[in-house]
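Visitor: here you go, sequence then predicted model.
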Amino acid sequence: MKLELRGITKRFGSLTANDHIDLVVQPGEIHCLLGENGAGKSTLMNVLYGLYQADEGDILLDDEVQHFSGPGDAMRAGIGMVHQHFMLIPVFTVAENVMLGHESTKFAGTLDIAAARKKVLEISERFGFNVDPDALVEDLPVGVQQRVEIIKALSRDAKVLVFDEPTAVLTPQETDELMATMRRLRDSGTSIVFITHKLREVREVADRITIVRLGKVVGEAEPTATNNELAALMVGRAVELTVHKDEPKLGDVALQVSNLNVIDPQGLKVVNDVSFDVRAGEILAIAGVQGNGQTELTEAIMGLQPRVTGSITLNGEELTGLSVRKVLDAGVGFIPEDRSEDGVVKGFSIAENLMLDRANGAPFVKVGNLQLAYREKFARETKDEFDIRAQSIETKAGNLSGGNQQKVVLARELSRELKLFVAAQPTRGIDVGSIEFVHKRMVATRDAGIPVVVVSTELDEVTALADRIAVMYRGAIVGIVPGDTSRDVLGLMMAGEKPTEAAA
């Protein structure tokens, strides 16, 4: 089925999320929609799927204009979507999830589970999915759950499939399997729209690439384009994608984590007997699929988790049990994984956000009085040093782009004397140019002799920055390996295999 979008425009108040976008996806084609977070990709696909109504423009399928008032209309027309966050009921079986919303019945109104099971087996066999229709979704690995989402769409005769950032929760091996699935779907005649910001994946699987920036189509590219060429189109300028760093000049062990456990409100161990150390002048990256205890680990270091056992010491000083204020005063800098909720106060200005860690004393406050002249001088200098792009230091943080918000957090944490720097998902949702800047500052921090802990689900980021890599799986550390360990080995470790087994 041929899909065509003509002049699609979608506004939210004064914000134009999609600005007269044209897109054509041919039958049996994988068409990649490439752009940074916030570029308008997902909004465009939500218009296509009937979740949003376009303010202007038309959707055409096989040259016929469509009018979708909701997702039901889009599905009946042959459009399916595999969302980034799966739309599955964990306690239902695969067959029950597949028939949900499209239930078929037998005599006396009973559900025809057998028909749903048959449909799952037929599609699974056709595309080599190997999915058990009677398995509970909650017992399936994430990669298999994604196959269930695809089976759901195909069971409703989808001729156009939209994949919205589909690899965000997958291991590298699961990502490779998804790419193979997409090729099989393409070869069967299915039209595929693949939304992503990951250049490696684009070049591997796309037949054509359309680049979106700030709500507009800014160009098309072939899969043979280099990463640098694609990045330049995404950002609007040349970008250095390679992280340059010298061999580390290691000092003594600075951070020591021993037998750390974090207990959640249900009494479950979300961090399970974790031990590691980080030396001065070293970057330790913690890799793993999101949801394997990384968030709770960083929160435990920062004093944000209430139920913690074990030991966390920094240069011999015990941090376990300290308040967040005392952890900060001990010299720990922190980038939280959700900057908009935990990193900045959106209603505060850049200047106010830059002094948040130090609003309790000199040099910003003396004898209970705010030193406005010092704050403004500090803010102006820091804004320039960290290339925070805004009209003035009085601009509200909520009015900044994601990348500039992250620079505010980075500037605040790195502009004070640190003994440890912890960065959780430091480049999530920011543009390629800002990623380049953040990576350079993190390497500079390491080269200044400060131990750095980076938590990231982006394997390219992990391998680019790390001197050593600790891989977490289900709350425990599977192993700690050198920074140049292959992606294949790391991917197997992210699925729970020990380093020696993964290497074999």
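Guide: Nice, thanks for sending it over.
Visitor: CA only for contacts and neighbour counts going forward, please
Guide: Will do.
Visitor: helix or strand: which one has Gly403?
Guide: Using DSSP states H and E, Gly403 falls within helix 402-414.
Visitor: what does that helix rub up against?
Guide: 333-335, 339-340, 343-344, 350, 353-357, 382-383, 386-389, 397-398, 426-427, 429-431, 434-435, 438, 445 (C-alpha atoms under 8 Å, 6 or more residues apart in numbering).
Visitor: same check, this time on stretch 70-81
Guide: 48-52, 67-68, 153-154, 156-164.
Visitor: got it, and stretch 310-325?
Guide: For stretch 310-325, using C-alpha under 8 Å, 6+ apart, the contacting residues are 253-261, 273, 300-304, 308-309, 327, 419-420.
Visitor: put this beside the first:
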Amino acid sequence: MKLELRGITKSFGPLVANDHIDLVIEPGEIHALLGENGAGKSTLMNVLFGLYDADSGEILLDDEPRTFSGPRDALGAGIGMVHQHFMLVPVFTVAENVMLGHESTKPGGVGMLDLDAARQRVRELADRFGFELDPDAVVEDLPVGVQQRVEIVKALARDAQVLILDEPTAVLTPQETDELIGIMRQLKEAGTSIVFITHKLREVRAVADRITVIRRGAVVGSASPEASETDLASMMVGRAVSLSLGKAPAVPGETTVQVRGLTVLDANGSAVVDDVSFELARGEILTLAGVQGNGQTELCEALLGLERPAAGSILLEGNELVGLSPKQVLDAGVGFVPEDRSVDGLVGDFSVAENLVLDLVHTKEFSRAGALDLAAIRKNADHRIQEYDIRTQSATQAAGRLSGGNQQKVVLARELSRPLKLFIASQPTRGVDVGSIEFLHRRIVAERDGGTPVLIVSTELDEVVELADRIAVMYRGRLVGIVPSDTPRDVLGLMMAGVPHDEATAQAAEHPTEAGHE
């Protein structure tokens, strides 16, 4: 089935998310829609799937105009979508999830659901594509990669001829990503068209037949998979960027951070951080790798004093941090960039100048006799805006009106504007454009080179490898191991799935993957 979008425009108030977008998806091709977070990719696909009404433009299937009033219409027309955040009921089985929304009943069964038919449909599709999927497995018990296959089977069970995959690798290990790429190729060979939405250059080049690049809501060009990552990144950003950090080797000094046996329990008493221990020296970057949801957030909260550990110790230059409040931890010399800047890092309605001193207003530098020193705050803002290349109309502009990259620069500038004994950054470039990533990475390395111990938590393996002097891998609340920065990607991927380092090295040698050797 040929899919065509003509002149699709969608606005949210003054924000034009899609600006007269034209796009053609040919039958049986993998078409990558490449762009930064916030470029308008997902909005466009939500219009296609009937979740949003376009302000103007039309959708054509096999050259016939179609109108979708909701996802049911899109599904009925042969368009399926696997969302970045899965639309599954965790306590239902695979078969129950697959039949959800188009339930069938047993003949003469007085309204009883025909689960046997659903099971059979799952088995047929699983066998056809080699999914190894148990129809009676409960979804919440399945690994994330298998849950994604359930989403794909749901779409195929409804005879989807065009399958939209929205940032499908965001929650996958490299090995699971390779498996998904294999599945995409199988679907293509079976005649299914795939729209692959992503911001990851490596994956686009590995699997796409054609690439369309979107920037700021508009199509800015197309490219072939043979294009270099640098060329694709430049199209995404609109200027030349460097994807290689080229940092000098670390020169570690004294070990000043010692975490011992740290354990954090959730509300049910289960260990979400389980007996974690590591050390960190002055002048080195330790990156924490792992799929989101394996205890990284809780670990950072414990380090900052937001979460009280059930056991363990956090020593900073010999001083115990466990038991201190977040303010006391910050005052002890810890700088912290949270994983969600809009919730925990900024006050959106406050000005850029105010956000640059959020945790410093009590200091003598910015207050006198209990009153804020507005002149000092403004002078500081002018300096930081220039130093960190924060693109803002003025220091008085509300921080919430800045782009994601510039918001992150504000948070980073604030945290690095004072002498630190430990710098922690969680997902430091999430939702940030490629150009800003380049800048933020260089500032982090500069902090390391100034002698500060740095802990980076990231789910982006490219970022982990680029920044690391050493890599710690976390799985289900435990550290699987701490390895050198040059550890192969396929080994890291297996460790992210819980495989110990030695075993992962042996498995990787026997079964090299695209993610590890591309």
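Guide: Okay, I see it. Fair warning: this is a prediction, and the values are worked out from it, not measured in the lab.
Visitor: residue range for the helix holding Gly403 of the first structure in the second structure?
Guide: Helix 402-414 of the first structure corresponds to residues 404-416 of the second structure when matched by TM-score structural alignment.
Visitor: on that earlier part again, how distant is the helix holding Gly403 of the first structure from the center of its chain?
Guide: 18 Å (C-alpha atoms, centre = their mean, to the nearest Å).
Visitor: with stretch 206-220 of the second structure instead?
Guide: 19 Å.
Visitor: tell me the counterpart of Arg478 of the second structure in the first structure.
Guide: Using TM-score structural alignment, the equivalent of Arg478 of the second structure in the first structure is Ala476.
Visitor: ok, and the closest non-adjacent residue to that match?
Guide: Counting by C-alpha to C-alpha, 6 or more residues apart in numbering, Ala476 of the first structure lies nearest to Asn272, which is 5.1 Å off, once chain neighbours are set aside.
Visitor: drop anything exposed from the contacts of stretch 70-81 of the first structure.
Guide: Buried subset of the contacts of stretch 70-81 of the first structure (neighbour count, 16 or more other C-alpha atoms under 10 Å): 48-52, 68, 153-154, 156, 158-164.
Visitor: state the pair within these that is farthest apart.
Guide: Maximum pairwise distance among these (C-alpha to C-alpha): 22.5 Å, between Tyr52 and Leu154.
Visitor: for the stretch 301-450 of the second structure, which segments count as helices?
Guide: 326-331, 352-355, 374-387, 404-415, 434-449 (DSSP state H, counting those that start in this stretch).
Visitor: once aligned to the first structure, how far is the fourth one on average?
Guide: After superposition onto the first structure, helix 404-415 of the second structure lies on average 0.2 Å away from the residues it aligns with, using mean C-alpha distance after the TM-score superposition for the first structure.
Visitor: give me the element Met495 of the second structure is part of.
Guide: Element membership for Met495 of the second structure (DSSP H and E) is helix 489-496.
Visitor: could you check how far that helix is from the centre of its chain?
Guide: So, by C-alpha atoms, centre = their mean, the centroid of helix 489-496 of the second structure is 17 Å from its chain's centroid.
Visitor: what's the mean distance for that helix versus the first structure?
Guide: Mean deviation for helix 489-496 of the second structure: 0.4 Å (mean C-alpha distance after the TM-score superposition for the first structure).
Visitor: who touches that helix?
Guide: Applying C-alpha under 8 Å, 6+ apart, the contact partners of helix 489-496 of the second structure are 173-175, 289-291, 473-475, 480-481, 501, 504-505, 508, 512-513, 515-517.
Visitor: can you check stretch 135-154 of the first structure too?
Guide: Contacts of stretch 135-154 of the first structure (C-alpha under 8 Å, 6+ apart): 79-82, 86-94, 97-99, 120, 123-124, 129, 131, 161, 169-170, 174, 178.
Visitor: in the stretch 151-300 of the first structure, which spans are strands?
Guide: Secondary structure of the stretch 151-300 of the first structure, counting by DSSP state E, counting those that start in this stretch: strands at 160-164, 191-196, 208-213, 216-221, 253-263, 269-279, 283-287.
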